[in-house]
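In: Predicted model and sequence below, questions to follow.
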Amino acid sequence: MTISILEAEARANRHKATLDQAKGKRDLLLQQKTQKEAELSKVTQNIATWEQVQLLLSHSSQYAREQLKQKIEETVTAALRSIFEDPGISFAIELGQSGGSATAEWQVISSYQDYTVAANPEAARGGGVTDVVSLALRLSLLELARPKHEGPVILDEPGKMISREFLPNVAAFLKRYAEKTGRQIIMVTHHGVLADAADVAWYVTQEKGVSRAERIGGEV
């Protein structure tokens, strides 16, 4: 059977369109896979932070536990209110006992005009509440640890899951933390808002396996 050149071209174009469509689906799936892996990494990091807080509370005496609880609640509440600009939001730890060991349940409390809603950070309202809680808990652990840890704070994508509208507040919160504690913050971020808030910022690119860094702000 013979076919004309025009028919052959038409078939080739149909095959190409089918191939392009398949490639598009593959690229989308790969993008979704990368996003889910990043989300899983963030969740795993959050769980590790909460487990450290749980361990700290369980190994403390009752008096010390209450003091730690109050300090952590104050720090996380301040972070939530500062970043989300909401005086009706707060963080609470409910202490208990299970099998002879101290337990701690986390709650993000949102107070409205006629009612109050308390939920686990994972189930709290959107905008990145879980990320803010996790960030504040890590900073709390760093300041409450004894003996006290010295040196800089290294943050990897601290605003990754936080809504863009709140990123300027995240930057302001981190600057206040650095000023209050005297700690240097070294941060890796893809968000220009956070990079612009730094005293010194470097833009890193990679081409053919070679990384290049260019200073884009601040003074050395």
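Out: Nice, thanks for sending it over. Residues are numbered from 1 along each chain as shown.

In: alpha carbons only for contacts and neighbour counts from here, please
Out: Fine.

In: if I pick the spatially most central residue of the chain, what's in contact with it?
Out: Centroid-nearest residue in the chain: Asp131, 3.9 Å away (criterion: Cα atoms, centre = their mean). By Cα atoms under 8 Å, 6 or more residues apart in numbering, the contact set of Asp131 is 46, 158-159, 161-162.

In: want to throw those residues into TSV with secondary structure, distance to Ala38 and neighbour count?
Out: TSV is the format used below for the contacts of Asp131 (DSSP: H, G, I helix; E, B strand; the rest coil; distance: Cα to Cα, whole Å; neighbours: other Cα atoms under 10 Å):
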residue	secondary structure	distance to Ala38	neighbour count
Asn46	helix	12	19
Pro158	coil	12	23
Gly159	coil	13	21
Met161	coil	10	17
Ile162	coil	14	18
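
In: ok, back up a step: where does the residue nearest to the centre of the chain sit: helix, strand or coil?
Out: Here Asp131 is recorded as helix under DSSP: H, G, I helix; E, B strand; the rest coil.

In: Give me the distance between the helix or strand hosting Leu40 and the centre of its chain.
Out: Secondary structure assignment for Leu40, by DSSP states H and E: helix 5-58. Centroid displacement of helix 5-58 relative to its chain, using Cα atoms, centre = their mean, to the nearest Å, is 20 Å.

In: which other helices and strands contact the helix or strand that that helix is followed by?
Out: Using DSSP H and E, the helix or strand that follows helix 5-58 in sequence is helix 62-84. Judged by 3 or more Cα pairs under 8 Å, 6 or more residues apart in numbering; DSSP states H and E, the packing partners of helix 62-84 are helix 5-58, strand 89-98, helix 129-144, helix 167-181.

In: One more to weigh against that first structure:
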Amino acid sequence: MNVKDLDIYINQLDKDINIEKGKKEVISKNLKEVSKEINNLVEEEELLSKVMILFQKTSEYGRLQAKTQIEELVTKCLQFIFESNIEFQIEITESRNIPQAEFYVVSHYSDGYSVKTKPEIARGGGVVDIISIALRLAFIQIHKPQIEGPILLDEPGKHVSDDYVFNLGEFLKQASKMFRRQIIMVTHNTYLSQICDKSHTINIKDGISFLEKVEEVS
């Protein structure tokens, strides 16, 4: 290779080196921008993770507050009506990020042992009736925004034995006063119809319902 060809080769090599340097500078600049964007995304992800944790904790706190309020109200209702050391418990679990609740009744006895059962097998159908009434009252009271209007009950305490119907009636009267809500109920129970402020007697004749009498009880 002569000197002229060597000069041409060196010049071409310098051009190639300058081109590669230019590419390197572009790549370095792009790398810095990408790194900066990655750092921003990481910071954003960390922030979103913290917000998600906060939401989860807030949600858990809200569920815990509602759970505690419902358990307390239903437990007091059961204890008032059945005059025994009975407790209502809610167990909350999650399946596929969806909260699920199981209801239990715990009966505590004087000799120190307790029995935990599902409501439907605890002391017959009367317990289920009372829990149903208490749950309605609890949900209405803790619901946000607050639900206005009266409470409608269809045959409340239908399976409650006569031994506890008086207590049920007293509980409904106290609940109406405490929560300042009118309770409108349909019942075939004579005692429950007599504890109301106003009692309407409905009878059916030839398939037609008609109002027989209105009685001012209080």
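Out: Received the coordinates, thanks. Treat the numbers as computed from the prediction; the structure is a model and nothing was measured.

In: Quick TM-score on the pair, please.
Out: The TM-score (TM-score structural alignment, normalised by the length of structure 2) is 0.69; 161 aligned residues with a Cα RMSD of 1.9 Å.

In: rewinding a little: which residue in structure 2 lines up with the residue nearest to the centre of structure 1?
Out: Alignment note: Asp131 of structure 1 maps to Asp129 in structure 2; criterion TM-score structural alignment.

In: what's the spacing between that match and Arg123 of structure 2?
Out: 11 Å (Cα to Cα, to the nearest Å).

In: same question, Ala138 of structure 2
Out: Separation of Ala138 of structure 2 from Arg123 of structure 2 (Cα to Cα) stands at 22 Å.

In: And His159 of structure 2, by the same measure?
Out: On the measure of Cα to Cα, His159 of structure 2 and Arg123 of structure 2 end up 11 Å apart.

In: Could you do Gln79 of structure 2 as well?
Out: Gln79 of structure 2 is 13 Å from Arg123 of structure 2, by Cα to Cα.

In: doesn't His188 make contact with Asn203 of structure 2?
Out: No: counting by Cα atoms under 8 Å, Asn203 of structure 2 stays clear of His188, with 11.2 Å between them.

In: follow-up on the earlier one: which one's more surrounded, Ala138 and Arg123 of structure 2?
Out: Between Ala138 of structure 2 and Arg123, counted using other Cα atoms under 10 Å, the more crowded position is Ala138 (18 against 12).

In: Which position in structure 2 pairs with Arg164 of structure 1?
Out: Match for Arg164 of structure 1 (TM-score structural alignment): Asp162.

In: Tell me how many other residues crowd its match.
Out: If you count neighbours by other Cα under 10 Å, Asp162 of structure 2 ends up with 12.

In: for His108 of structure 2, same thing?
Out: There are 15 residues near His108 of structure 2, going by other Cα under 10 Å.

In: Contacts only, for the residue lying closest to it once chain neighbours are set aside.
Out: Distances taken as Cα to Cα, 6 or more residues apart in numbering put Ser114 closest to His108 of structure 2, at 4.4 Å, once the chain neighbours are dropped. Ser114 of structure 2 makes contact with 106-108, according to Cα under 8 Å, 6+ apart.

In: What lines up with Ser114 of structure 2 in structure 1?
Out: Aligned counterpart of Ser114 of structure 2 in structure 1: Thr116 (TM-score structural alignment).

In: could you measure the residue nearest to His108 of structure 2 against Gly125 of structure 2, distance?
Out: Between Ser114 of structure 2 and Gly125 of structure 2 the computed distance is 20 Å (Cα to Cα).

In: ok, now Ile151 of structure 2?
Out: 22 Å.

In: and what of Thr201 of structure 2?
Out: Using Cα to Cα, we find Thr201 of structure 2 at a distance of 26 Å from Gly125 of structure 2.

In: What count of nearby residues applies to the alignment partner in structure 2 of Ala197 of structure 1?
Out: Using TM-score structural alignment as the criterion, Ala197 of structure 1 maps onto Ile195 of structure 2. Neighbour count for Ile195 of structure 2, taken as other Cα under 10 Å: 16.

In: Do I have it right that Ile195 of structure 2 meets Leu168?
Out: No: assessed by Cα under 8 Å, Ile195 of structure 2 is found out of contact with Leu168, at 10.4 Å.

In: list residues touching both of those two?
Out: The contact sets of Ile195 of structure 2 and Leu168 do not overlap (Cα under 8 Å, 6+ apart).
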